[in-house]
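In: Below: sequence and its predicted model.
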Amino acid sequence: MKRKYTKSALLLVDIQNEYFYKGKMELDGSYEVASIAKKMLADFRKKRKTVIHIQHIASHKNASLFVSGTYGAQIYEEVMPIEGETIITKDNTNSFSGTELFDYLNTKQIEHLTIVGMMNDMSNDPTVRTAKDLGFRVEVVGNEYAV
């Protein structure tokens, strides 16, 4: 029997301190993205839908950005995960590449992804393209701000 509804998840991609004041790569529009993400996060939490935080952690030892354990690598306070929310770490631009994201989404029977994140051209774009190639319905929110 086919389900009458689609299970959705919110993907918050790379909303980390590195992109804000006191980070090593402050971006124009980062606060606008964080504001949009905070609103989407509140909505998904209220509806008790799946929330996934994608956190970039550099894997090479000479990295200058997103170094594990540093202030810059931490998830931005306005969208900090709460108990029960999943954090998936990645070390490249695509949230699916080398991570457990695809398996996790399949386990949860997620069919629709709402994506809010930083660096559209670097992180959101490959994640969105891969999600579509894998058969997910995808909605990108705040695209005009995610620089």
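Out: Structure's in. What do you need? Residues are numbered from 1 along each chain as shown.

In: okay, CA-based contacts and neighbour counts for the rest of this
Out: Noted.

In: buried stuff in stretch 109-120?
Out: 110-120 (16 or more other Cα atoms under 10 Å).

In: ok, of those, which one's closest to L10?
Out: T114 (4.8 Å; Cα to Cα).

In: Do I have it right that the closest one meets V141?
Out: Yes: look at T114 against V141 with Cα atoms under 8 Å: they come within range, at 7.0 Å.

In: Helices of this protein, residue ranges please.
Out: 30-46, 101-107, 125-133 (DSSP state H).

In: In the shortest one, which of the residues would be classed as buried?
Out: So the one you mean is helix 101-107. 101-102, 105.

In: out of those, which one sits closest to I15?
Out: L101 (16.8 Å).

In: now V147, nearest residue through space, not along the chain?
Out: M119 (4.9 Å; Cα to Cα, 6 or more residues apart in numbering).

In: And that neighbour, how far from K46?
Out: 27 Å (Cα to Cα, to the nearest Å).

In: next one: D103
Out: From D103 to K46 the distance is 25 Å (Cα to Cα).

In: same thing with V147?
Out: Counting by Cα to Cα - V147 and K46 are separated by 28 Å.

In: Of these two, which one has the most company?
Out: More neighbours surround V147 than the other of V147 and K46, with 17 against 9 (other Cα atoms under 10 Å).

In: doesn't M122 make contact with that one?
Out: No: using Cα under 8 Å, V147 is not in contact with M122, being 9.2 Å away.

In: Check it against this one:
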Amino acid sequence: MPTLARALLVIDMQEGLFNGAFHGNPAPFDGQRVLANITGLIAKARQARAPVFAARHVGPPGSPIEPGSPLTQLLPALAIDADVDSVFDKRRPNCFTGTDLAQRLARANVGEIVIVGMKTEYCVDSTCRAAGDLGFKALLVEDAHTTMDTPVLSAASIIEHHNRTLSGPFVKLVRTADCSFEC
């Protein structure tokens, strides 16, 4: 049986979330560093010829994040190419719910998913938790996901908590510098 591939999954790195335009969200914690880490991981994935998947969170027609709206556009710095990369819309926090992501990964012979993006406590968390249930090994890049401060917790605390909570039962933690796309 052939070795299963490792793919990169970029979650919700889109204009409306990252640049604070949706519901007046503040900018994400350490956003420029996280964006640089993600673009570096995209470059590593491309160099290794690993598949890149990019999720966009969308809402219903008429909402500020309706499909195709400016707020759902992926950040240009990512240089995601819809002709080469697998771009898909989702309506739920979990990237697998209501999408064909699992089928796309299976068609690409992917067994391991490197997860990055935002927001840590919503879409990153729920996708990490679901991946194993669907038969995928998940690697969470601990310095390549982010969120915003809340009235209860700082973004730094949310990220630290999720890295610790998810590590072991749901994901293997890796750092950007140590992440490769060789299985």
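Out: Yes, it's here. Being a predicted model, the structure only gives us computed values, none of them experimental.

In: Tell me how they score on TM after superposing.
Out: For this chain pair, the superposition-based TM-score is 0.87 by TM-score structural alignment, normalised by the length of structure 1; 143 aligned residues with a Cα RMSD of 1.8 Å.

In: Which of the helices of structure 1 sits closest to N94 of structure 1?
Out: helix 125-133 (4.9 Å).

In: mean shift of that closest one relative to structure 2?
Out: Compared with structure 2 after the fit, helix 125-133 of structure 1 shows a mean deviation of 0.8 Å (mean Cα distance after the TM-score superposition for structure 1).

In: from what I can see V140 of structure 1 touches I115, true?
Out: Yes: between V140 of structure 1 and I115 there is a contact at 4.9 Å, judged by Cα under 8 Å.

In: what do those two both touch?
Out: V128 (Cα atoms under 8 Å, 6 or more residues apart in numbering).

In: Structure 2: strands as residue ranges?
Out: 5-11, 52-57, 86-90, 110-118, 137-146, 172-174 (DSSP state E).

In: corresponding residues in structure 1 for the last one?
Out: Yep, that's strand 172-174 of structure 2 we're talking about. With TM-score structural alignment applied, strand 172-174 of structure 2 matches no range in structure 1.

In: Could you list every helix and strand in contact with that strand?
Out: For strand 172-174 of structure 2, the elements it packs on are strand 137-146, judged by 3 or more Cα pairs under 8 Å, 6 or more residues apart in numbering; DSSP states H and E.

In: Buried residues, the strand it packs on. List them.
Out: So for strand 137-146 of structure 2, counting by 16+ other Cα under 10 Å, buried means 137-146.

In: mean deviation of it from structure 1?
Out: Using mean Cα distance after the TM-score superposition for structure 1, the mean distance for strand 137-146 of structure 2 is 2.5 Å.

In: Show me what that strand is packed up against.
Out: Applying 3+ Cα pairs under 8 Å, 6+ apart, we find strand 137-146 of structure 2 packed against helix 31-47, strand 110-118, helix 125-133, helix 155-166, strand 172-174.

In: how near is I159 of structure 2 to G117 of structure 2?
Out: For I159 of structure 2 relative to G117 of structure 2 (Cα to Cα), the value is 12 Å.

In: Common neighbours of the two, please.
Out: Common neighbours of I159 of structure 2 and G117 (Cα under 8 Å, 6+ apart) are 145-146.

In: before we move on, back to that, what's the most buried one of the helices and strands packed on strand 137-146 of structure 2?
Out: strand 110-118 (a mean of 24; mean count of other Cα atoms under 10 Å).

In: still on that earlier bit, adding distance to V67 of structure 1 as columns, could you present the helices of structure 1 in JSON lines?
Out: Below are the helices of structure 1 laid out as JSON lines (distance: least, Cα to Cα, whole Å):
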{"stretch": "helix 30-46", "distance to V67 of structure 1": "19"}
{"stretch": "helix 101-107", "distance to V67 of structure 1": "21"}
{"stretch": "helix 125-133", "distance to V67 of structure 1": "21"}
